[in-house]
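Asks: model this:
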Amino acid sequence: MNTKSIFLVLCCLTAFPSYAQHVPTLEEVVNGGLIVTKGESRVNWLSEGNSYSKKEKNPAGGYDIVSYTAGKNKREVLISASMFVKPGTSDTLSVRSFSFDTSHKQVLVYTNTRRVWRYDTRGDYWVLNMETGKLRQLGAQLPESSLMFAKFSPDGTRVAYVSGNNIYVEYVSDGKVVQLTRDGSNTIVNGTFDWVYEEEFSCRDGFRWSPDGKYIAYWQSDTEGTGWFDIINNVDSLYPKILRFPYPKAGTTNSAVKVGYVAASGGETTWIDLPGDPRQNYIMRMDFIPESN
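Replies: Okay, the predicted model is just below:
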């Protein structure tokens, strides 16, 4: 070891004396107590164009949804944390993210999240009517933390979401649920994607409302015949678990991917006629043309 190497090591130990004196516990490392960080939440620009909304912690517990006016930095509480208390309980929703309908009279709250691959894209969704104060959970009949990519219809009367690789539409007013697809399984994936599409194309949310709210277009992946990859998960529980997922390596079978559209009220899916072998093509982007079907 030369003089420069010794000098660098001594500088590191001097700069972080607490690490030299204290051996961190596993709990400190896993639960984030070792290094304290502070960041800002995602912001959502409001329809008037000069204000944005974001979540902020309420000192009494939970999160407020607040707005700031650009330029003036004027702050206003749009929704207080007290409005996010679950009906019949004293529990306040922990707001992971939120979105408004076009009227800004309803807000969709994402909470109780779980990780899918590397992002927490699965959880519970609640709708809050800001005028009446009514808070209601969506997909209450489905397993906990199983809803993905919920979003309002253009007119705000319904919310569509994915659960168990199937697509659902739920009416906000009365909770009526319409199941649009029924073939979702371990190998048939509707409204979201397999590992390759997320990794290579950043594709996660796999369905779109039409501008008039009458249809939903979506991706479907058929992973049958794709090789399975095993990973040992050593961090989420006391004992390791083996995770299996379809993962095509170079030269092996890809998922067969196609795009179709279905009436939001239910019915048969119409599949788009695309040229070529669906296992040899990628469909990376899809959307409705604005002001049309």
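
Asks: rest of the way, CA atoms for contacts and neighbours
Replies: OK.

Asks: With adjacent residues omitted, what lies nearest to Leu128?
Replies: Setting aside the residues directly before and after it, Leu128 is nearest to Leu135 in space (CA to CA, 6 or more residues apart in numbering), at 4.4 Å.

Asks: Was I right to think the one you found contacts Lys86?
Replies: Yes: the criterion here is CA atoms under 8 Å, and Leu135 meets it with Lys86 at 7.2 Å.

Asks: out of these two, which sits in the more crowded spot?
Replies: Per other CA atoms under 10 Å, whichever of Leu135 and Lys86 has more neighbours is Leu135, with 20 against 16.

Asks: and that one, what does it touch?
Replies: With contacts defined as CA atoms under 8 Å, 6 or more residues apart in numbering, Leu135 is in contact with 83-84, 86-87, 126-129.

Asks: any chance you could map the helices in the stretch 1-150 of the chain?
Replies: 3-15, 17-21, 26-31 (DSSP state H, counting those that start in this stretch).

Asks: Output the ones you listed as CSV; include the columns mean neighbour count.
Replies: CSV is the format used below for these (neighbours: other CA atoms under 10 Å):
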stretch, mean neighbour count
helix 3-15, 10
helix 17-21, 11
helix 26-31, 10
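
Asks: okay if I get those helices as a markdown table plus distance to Ser237?
Replies: Below are those laid out as a markdown table (distance: least, CA to CA, whole Å):
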| stretch | distance to Ser237 |
| --- | --- |
| helix 3-15 | 33 |
| helix 17-21 | 27 |
| helix 26-31 | 12 |
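
Asks: Of the ones you listed, which is nearest Pro275?
Replies: helix 26-31 (48.7 Å; CA to CA).

Asks: For Glu170, the count of nearby residues, please.
Replies: The burial count for Glu170: 22, using other CA under 10 Å.

Asks: quick one: contacts for the nearest residue to it once chain neighbours are set aside?
Replies: Once flanking residues are discounted, Glu170 sits nearest to Val177: 4.4 Å by CA to CA, 6+ apart. Going by CA under 8 Å, 6+ apart, Val177 touches 168-171.

Asks: Please provide the structure for the following sequence as well, for comparison with the first:
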Amino acid sequence: MKSKSILVVFLLSCFIAVAQQKLSVEEIYAGTFRAKSMDELQSMKNTNQYTVLNFDRGSRTMQLDLYDFATLKKVNTFIDTKNFLELKDGIDSYVFSTDEKQILLANNSNPIFRRSFTADYYLYDIATKKLTKILEQVQEPIFSPDGTKIGFAKENNLFIYDVSSKSITQVTSDGKKNAIINGITDWVYEEEFAFVRAFDWSADSKKLAYIRFDETEVPQFSMDLYKKDLYPTAETFKYPKAGEKNALVSLHVYDVISKNSKTIDLSNYNDFYIARLKWTNDANILSAQVLNRHQDNLDLLFVDATSGAAKVVLNEKDKAYVDVTDNLTFLKDNSFIWTSEKDGFNHIYLYDKNGKLKNQVTKGNWEVTNYYGFDEKTKTVFYQSVENGSIVRDVYKISLDGKKKVKLSSQVGTNAATFSPDFSLFINSFSSATVPPTFTLNNSKDGKLAQEIVNNTALAEKLKKYDLPNKEFFELTTEKGHKLNAWMIKPKDFDASKKYPVFMYQYSGPGSQEVANNWLDTNDMWFMMLSQQGYIVACVDGRGTGYKGAAFKKCTQKELGKFEVEDQIDAAKVIGNYSYVDKTRIGIFGWSYGGFMSSNCLFKGADVFKMAIAVAPVTNWRFYDSIYTERYMTTPQENASGYDDNSPINHVSKLKGNFLLIHGTADDNVHVQNSMQMIEALVQANKQFDWAIYPDKNHGIYGGKTRIQLYNKMTNYIKEKL
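Replies: Below you'll find the predicted structure:
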């Protein structure tokens, strides 16, 4: 009987093993496990409705549909591309006029850098259903508040399109590639201050404020594009590296009626950034956020558009750096809401129109992670926070006086909200490491569920046959006593009596987060695939990462890569001591900052890590851009040791394990120069390593079969070397 029962168990286990379908790189990166969402979801401003850009796969057409918040029923289809031959290639994005009677539709978009692109634009009149092509290959068009004009940029100059007369007025004329840019940010602003449109309309539609960039003395970077041509072509653009000259910026206000521009006097600033500009509710008062080059002093300016005088209404200083905020919200009386880390955690503050603090709205040893808006009627602020743990997100509302706080989300994981115009309802998007994204309608009074909108039960059902393991969250404590957020994925048939190899993943950049309780992305699916092949995959957010307060985030100041690398090495030692881990087989992987880290970890932790994969890594902080690098490191002229001691290119002699270095030649962000010079340093140190170069691929290294080939290469490397 005993032998018979053993045979039954054996046969059953064989059946289960066969039934458990294996993941493949081809499936993962072909989008097989992509979750359904609500694309281009936007709340209307004047009616309690929202819009979604839907795609009909059968007819290959797109519809811009209008829905009612209260009932979730479709009220109208504003436009269906099947009815307009001009839109046969679809709608890339859309924006409404203030009165929501006109829509600007983008089509035929052509990317420039990470966020910037040119596109053709069509004006659609909702009442007449008339579609008119008005602009070709321009940037960042935006309606004036009265809807009569559209400001836009083209070839480094600013223009105004008149909707009724269809005439175009040129606002600036000195724009020139690699020299002068008007109203559009330069490369480094776009990448590091995360905005492209550097112009804005006044509330009365009579003035257009804009930033002018003089790039003349900024060093120029060039990269070859190989394509399939007989000769490569060179792409050149201005790229200020750490310590080099930045663009000279100036602030201007254009008067639509007189057609004259006024230069705002900022002569008391030297070597500075204009990180944001935004008109207040007063049509004559413009706000601007001005940072010094070290980014440890921020002035919020109110500019009188008539006189050109600027006054500081709020100043923030920090021993490390001050983050720029997108949460500046002007109330009816021009008092304003602002977010700041000044008490050690990111919180919401209310100031009067002169910049005097009225009160701190949120308080506590936790961070506000998103500000959703302010309801003037009920004097209520809506926001997202990590009050219930740094790896989860919840939605809250609170009175402007800091009282009557109500938690509106109920599920444990990542909650985010899109509120109706009257703030009575919100669409909650929720996911966790075990629940794929769901979109529900909820009541803003108490957060109660009203109705489900979109679910991913089909995806959950599809994944059942793969019988994936769970992503286990825990807090790892290093020997030095640092408590760090972590997750681990073990093989589904995990046996604690066995010894497993461990593959660690991290990013580790300032304020980042990889350990979060949300749904699995494509990397997670790849990690699940590795677990099916007998690997434990782990991730640890070390010091310098975000959502645990300013002190935790900013402790790496002037020493990027010191404490972060120390924490990854120490975490690997802790994991290596687990009874089920083979401490001689620990690898590490990362992309961009994560590639910088994985390189450093293999070099500096040569006795801990057996192998590393570094994709698009910074190998020398002297090669990276001014705004990002100097924010955390000051300049190389001031902090040479901080730059050199923590750059992996200076530690190649310590390499003992297996190293795979990967880069795209058209990476405009982390230049392939980083890897080329690292390769030369490794060669001259007589070190053996592996490398792969992807022609004409940018920082994301994608397109066609690229991701599939890349992840198969990395998978094979792990199986061979770890």
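
Asks: neighbour-wise, which of the contacts of Val177 of the first structure leads?
Replies: When neighbours are counted by other CA under 10 Å, Val169 leads the contacts of Val177 of the first structure with 26 neighbours.

Asks: Translate it into the numbering of the second structure.
Replies: Using TM-score structural alignment as the criterion, Val169 of the first structure maps onto Ile160 of the second structure.

Asks: What's the separation between that match and Tyr122 of the second structure?
Replies: 15 Å (CA to CA, to the nearest Å).

Asks: Over to Gly151 of the second structure?
Replies: The span separating Gly151 of the second structure from Tyr122 of the second structure equals 14 Å under the rule CA to CA.

Asks: Distance check, the spatially most central residue of the first structure against Tyr247 of the first structure.
Replies: Geometric centre of the first structure, nearest residue: Thr121, 3.1 Å, by CA atoms, centre = their mean. Going from Thr121 of the first structure to Tyr247 of the first structure by CA to CA gives 19 Å.

Asks: and stretch 221-231 of the second structure, how far out from the chain's middle?
Replies: Chain-centre distance of stretch 221-231 of the second structure: 29 Å, with CA atoms, centre = their mean, to the nearest Å.

Asks: Over to stretch 237-248 of the first structure?
Replies: The answer for stretch 237-248 of the first structure is 21 Å, by CA atoms, centre = their mean.

Asks: now what about it, what contacts it?
Replies: Outside stretch 237-248 of the first structure, the residues touching it (CA under 8 Å, 6+ apart) are 194-196, 223, 226-234, 254-255.

Asks: Among these, which lie within strands?
Replies: 228-233 (DSSP state E).

Asks: Using a markdown table, please lay out the residues you listed together with neighbour count and distance to Ile289 of the first structure.
Replies: Formatted as a markdown table, these follow (neighbours: other CA atoms under 10 Å; distance: CA to CA, whole Å):
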| residue | neighbour count | distance to Ile289 of the first structure |
| --- | --- | --- |
| Trp228 | 13 | 37 |
| Phe229 | 13 | 38 |
| Asp230 | 12 | 40 |
| Ile231 | 11 | 40 |
| Ile232 | 10 | 43 |
| Asn233 | 12 | 42 |
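
Asks: still on that earlier bit, between the helices of the stretch 1-150 of the first structure, which one is nearest to Asn112 of the first structure?
Replies: Relative to Asn112 of the first structure, the nearest member of the helices of the stretch 1-150 of the first structure by CA to CA is helix 26-31, separated by 16.9 Å.

Asks: burial count for Ser13 of the second structure?
Replies: 12.

Asks: same deal with Asp68 of the second structure?
Replies: 16.

Asks: need the contact list for it.
Replies: Asp68 of the second structure makes contact with 48-50, 74-75 under the criterion CA under 8 Å, 6+ apart.

Asks: Can you flag the buried ones in those?
Replies: Among the contacts of Asp68 of the second structure, those scoring as buried are 48-50 (criterion: 16 or more other CA atoms under 10 Å).

Asks: So which of those residues is the closest to Ala203 of the second structure?
Replies: Of all those, Ala203 of the second structure sits closest to Asn48, with 22.9 Å by CA to CA.

Asks: can you tell me which residue in the first structure aligns to that closest one?
Replies: With TM-score structural alignment as the criterion, Asn48 of the second structure matches Asn50.

Asks: what does Tyr124 of the second structure give?
Replies: Looks like Tyr124 of the second structure aligns to Leu128 there (TM-score structural alignment).

Asks: That match contacts Leu108, correct?
Replies: Yes: Leu128 of the first structure is within contact range of Leu108, at 6.6 Å (criterion: CA under 8 Å).

Asks: more crowded one of those two?
Replies: Taking other CA under 10 Å, Leu128 of the first structure and Leu108 do not tie; Leu108 has more neighbours (24 against 21).

Asks: Translate that one into the numbering of the second structure.
Replies: Leu108 of the first structure maps onto Leu104 in the second structure, by TM-score structural alignment.

Asks: who touches its match in this structure?
Replies: Applying CA under 8 Å, 6+ apart, the residues near Leu104 of the second structure are 94-97, 121-124.

Asks: could you redo those residues as TSV and give each row distance to Phe55 of the second structure?
Replies: TSV is the format used below for these (distance: CA to CA, whole Å):
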residue	distance to Phe55 of the second structure
Tyr94	14
Val95	18
Phe96	20
Ser97	23
Tyr121	19
Tyr122	19
Leu123	20
Tyr124	19
